[in-house]
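Student: pasting the sequence and the predicted model now:
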Amino acid sequence: MNKSKVFKSTAMVAAVAGLSFGAVSLVSGLEVKPMPAPTEGKGSWMAGDLHTHTVESDDSRTTQTLDFLLDKALGTYKLDWMILSNHLRSSKYDQNGNLLAKPVPFAYAMESIEIPHVKDMQAGGTYADKMILSAAEWDMPTHDHANVVMFQNESTLETSTDGAKEFQYLFTTLSESLFNPQDVAAWKNRNGSVRPNQTGADALSAIAWLKAHYPTTSFATINHPSRNPNKYTIKDFRQMNDLAPDIVFMIEGMVGNQMEPDRGGYTSAYIDANLPNRTYGGVDAVVAKVGGVWDALLGEGRHVWNIADSDSHFKIDAASNSSGYYPGEYAKNYVWMPESGKGTATGLIASLREGRMFGVFGDLINALDFRVVGSSGTAFMGQEIKVGAGEKIKLTIRFKSPDLNNYLKPVDGNTLANMKPVVNHVDLIVGDVTPKASPDSAAYNVATNPSTRVLKRFTAADWKVGKDGFASVTVQLVANKNQYFRLRGTNLAVDAPGFSYNGEPLADQKTWVLNNQGGVDNNGRVNAINDRNYSSLWFYSNPVFVSVR
């Protein structure tokens, strides 16, 4: 397909479109293995992270080498898979933190440094049983960041570095002089001299390019969407999903950078006008607000999923600046992967597209089985079940928590606090599903779903704990209209001063500790941030849709 036509067609689309612990000496990095919940078909739950950085990102630290990050993610914290997503800018270091002769576009560094090093390690037997994928975090024109993943073909997990290089040239503002002249000549021959990297329509052009060239082997995640004001409207989300529903289908609601004083790195002024640009229990307002943006999208039956990531750059540097936890230390994204799809691009992308996954902070849970049963069968997270009007359906919720999580005391030490994560309550949230809003209608700009509400709130008085350690609760309902059901759970009491009110998470406040002279107490600050985060743990499921015939 002629790419100039892609750009023109996309322009038309744009036009319409509570803390309890006691100190215990342990080795840091407790292995918290996922406990497989009962489920249909052969497969397994695999814990991973879609958003991580090494020294090859221009805002990381030289201590966060590729080997260091992999050891933390896959060795210490036992993730099953991860996506390396360095910034799609320029890289001036190699994988070990050594200066390159001159900076290079990251897509070239990915091709010549990152991927070969990972292959060599796995060929030698190191992390040979793990999925380690290479992608890039793109500065989306006029918006914020998106992770762009593209594979060479459907049968392997080989990243298309040719595609990454061309994408970086076309859709970023990096100087043309940094790219290989022969590559530039070939790209200009295919696309013309235009580099669409300035406007919101250009962002849609990039998504259209992915759809045209990697329709089944690419996806793009919307990262920390509300970190800065005025970066997205509900219309933007709808346009991107309408344009490429099989590519733009994940929003990073459970954001990384949790070790920053402004939780998640959401640094906007603490005024009422910026409440939509805060995190709530570490979760972006897009996902955290019941009846808000995510529910507006789900209320149109859109398969748009929430994910949890670390956005790891560094934890605490030599100057006592803090950024985020290591991959798998605090945030985990559990994805159900059938045996038939493991090790292939189609298998991984199919699992993500299906939305059979849940996100969690602080290992509040490490297993979740959420299903809806009706006369036509069973639907799990991300799936749809069709039932007759007036039919009784059964919703089953089963979850399990590990004995200990990775809470460290102090945060930069090697001693685990003996903290067992305990779920205080689980909310069953329901919303109505109506037809999609037309791009030319006023409803296309509506960012709420007034029908969404907490249908039931369950506590330990409601669930039973079996011999297998799973807490379970079952609800019977009558299906009389199209709806979706989703879950969230927390260790917080329904009313926890400073953290929640009437069961709803409150906007996270800045954590800043001063010393006796009025300066910043850096040691106190990083430990207070860590205490804050482990005081407010959450998990969110993806929805199950119920359609009434």
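Tutor: Great, that's in hand.

Student: from here on, just use CA atoms for contacts and neighbour counts.
Tutor: Will do.

Student: so what's the gap between stretch 385-392 and the chain middle?
Tutor: 32 Å (Cα atoms, centre = their mean, to the nearest Å).

Student: next: stretch 259-271.
Tutor: Worked out by Cα atoms, centre = their mean, stretch 259-271 lies 18 Å from the chain centre.

Student: what's the answer for stretch 381-398, then?
Tutor: 26 Å.

Student: for it, which positions count as buried?
Tutor: Residues of stretch 381-398 classed as buried: 381-388, 393-398 (neighbour count, 16 or more other Cα atoms under 10 Å).

Student: straight-line length of that stretch, end to end?
Tutor: 13 Å (Cα to Cα, to the nearest Å).

Student: in this structure K400 contacts G469, no?
Tutor: Yes - using Cα atoms under 8 Å, K400 is in contact with G469, at 6.3 Å.

Student: also this one, for the comparison:
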Amino acid sequence: MKSAMPLHVLILLCCASPAWAADADEGRSWLAGDHHVHSEWSVDWDESTSPPTPIRGGDSPYTRSRNARQAVAHGLRWMVHTDHGGPGHSRVTRDHAWPALQQARRDVPALIQFNGMEFDVPGGEHASLIIAPGPDEHDQLVGLERDYSRRDPLQRGTREDGRLMLNALAHMRTMTPQPLVFINHPSRSAEGVGEWGDVEPAELRQWHDAAPQVLVGMEGAPGHQAAPQHRGLYRNTDAPTFGGFDQMTARVGGVWDAMLASGRRFWITATSDSHENVRDGGRDFDPGQYSKTYVWARPEAGDVLDGLRDGRIFAVTGDLIDAMQLTVRPDGDASRSAQLGETLSVPAGTALRVELKLRQPERANFNGDRPALDHVDLIIGSAGTDGAPHMQVKRLDAHQWQRDGQWLSMQWSLPAMPKGGFVRVRGSNTPEAAPSADPAGEDPWKDLWFYSNPVFVRIEG
């Protein structure tokens, strides 16, 4: 911490304005949200007509106002409406989804609501496209869907060229303010562990390099976690989720770690992908009911977007935790530090101190449980000489951390990083040393995890 205040004083302060915050953090707190939510404007299509006729409520029975109310009921402060497209769906976005968003904002003013869509990626699969609120947000979304979405043309198969995605990102890069893009369920079409489908690691790198302030991450934990057979609807038995998280995220030294080790600022989230709730016969949880993406931000749309863009994020399932502070500083030097999404620059040979504080919720989660944290992993990564990331995992169990009320405190000392790298943390209510493959029919409430985004370390000179 930047002060020598007792822990109990710091805990009291952090609930309003954190003691560790610099002036830029004034008024910020952890705001839970969801960037992947469907409504009745995720339509089906009557293809007996020309052009095809949209069928309202075809893929979700819920209004946008209903989704917004459910989000607030489950503790969310922000949400993105992301209906998916089809032949001529940009007209549905223009004429129906937009007025429904305006109505939802009037009906549920306590929730920050973003205009967006589940973008059909040319040459890929799906992504959450998030538009910044403002006078142009309607036209910006309609134009992007009309001009670039893979499924919007009436003639199928005309936008399968991945170069169009690069054109779309180039256009988004010129927009003011810039939108955000997160790749959805990246390994859902994979055929095995490391056997990729519609989304390949090389594509992620290419897309991020094309617009690093626009395409900033991916779903670490996909939605559809209530699916009765396979979590996330990851239907290929040889390519499941692991603890509810995509293999690109869950496997230490995998795709996400390789991107981080190469220096890319690429973040992960957790979403509901809500279409129809399991209690209504569907396979989904409501927004915030099971998965949450927490952003360190002020309760205003612009700062939430900045937090998503800059990596001030952690992802969690089952309300295992609801606040986090991950700090990296030179060992013995309290004057400099970096936190989630930030970079600490140090001279070569500098040893590091990592400090982590976690808060467990006071209330039961939406399954009526109060899950106990079993262990926390500190994950340390750096670029290896062979091109693969060099990884270490340091585990702490409950007897190795300090508790003060709902807060848990732990720390690690690390030797100097010769070439720099990153640190991140994850934790679980299970004793698994690493998340195991999710079997068919697993109860998702018994297998909960949180993942932080990284703090980077750069060696000066």
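Tutor: Cool, got the structure. Keep in mind that what you see is a predicted model, and the values were worked out from it rather than measured.

Student: got a TM-score for the pair?
Tutor: Aligned and superposed, the two chains score 0.84 in TM-score terms (TM-score structural alignment, normalised by the length of the second structure); 417 aligned residues with a Cα RMSD of 2.5 Å.

Student: one step back: who has more neighbours, K400 and G469 of the first structure?
Tutor: For K400 of the first structure and G469, the more surrounded residue by other Cα atoms under 10 Å is K400, and the numbers stand at 24 against 14.

Student: report the separation between that one and K78 of the first structure.
Tutor: Going from K400 of the first structure to K78 of the first structure by Cα to Cα gives 18 Å.

Student: do Y407 of the first structure as well
Tutor: On the measure of Cα to Cα, Y407 of the first structure and K78 of the first structure end up 16 Å apart.

Student: same deal with A212 of the first structure?
Tutor: 36 Å.

Student: more crowded one of these two?
Tutor: In this view A212 of the first structure and K78 are compared by other Cα under 10 Å, and K78 has more residues nearby, 23 against 15.

Student: now, the buried residues of stretch 381-398 of the first structure that are in strands?
Tutor: Mapping these onto strands (DSSP state E) picks out E384, I385, K386, V387, I393, K394, L395, T396, I397, R398.

Student: what is the nearest of those to T52 of the first structure?
Tutor: Nearest to T52 of the first structure among these is R398, at 30.0 Å by Cα to Cα.

Student: now check the second structure for the residue matching that closest one.
Tutor: Under the alignment (TM-score structural alignment), R398 of the first structure maps onto K357 of the second structure.

Student: surely that match touches Q325?
Tutor: Yes - taking Cα under 8 Å as the definition, K357 of the second structure is a contact partner of Q325 at 5.1 Å.

Student: show me where the stretch 251-400 of the first structure has its strands.
Tutor: Ranges of strands in the stretch 251-400 of the first structure, per DSSP state E, counting those that start in this stretch, are 279-280, 283-284, 305-308, 331-338, 357-361, 367-374, 377-380, 384-387, 391-400.

Student: and the first one, which stretch of the second structure?
Tutor: The counterpart of strand 279-280 of the first structure in the second structure, counting by TM-score structural alignment, spans residues 241-242.

Student: burial of the residue mapped onto M259 of the first structure from the second structure, as a residue count?
Tutor: Using TM-score structural alignment as the criterion, M259 of the first structure maps onto A226 of the second structure. Using other Cα under 10 Å, A226 of the second structure has 26 other residues around it.

Student: and A226 of the second structure, what does it touch?
Tutor: Taking Cα atoms under 8 Å, 6 or more residues apart in numbering, we find A226 of the second structure in contact with G232, V278, R283, D284, F285, P444.
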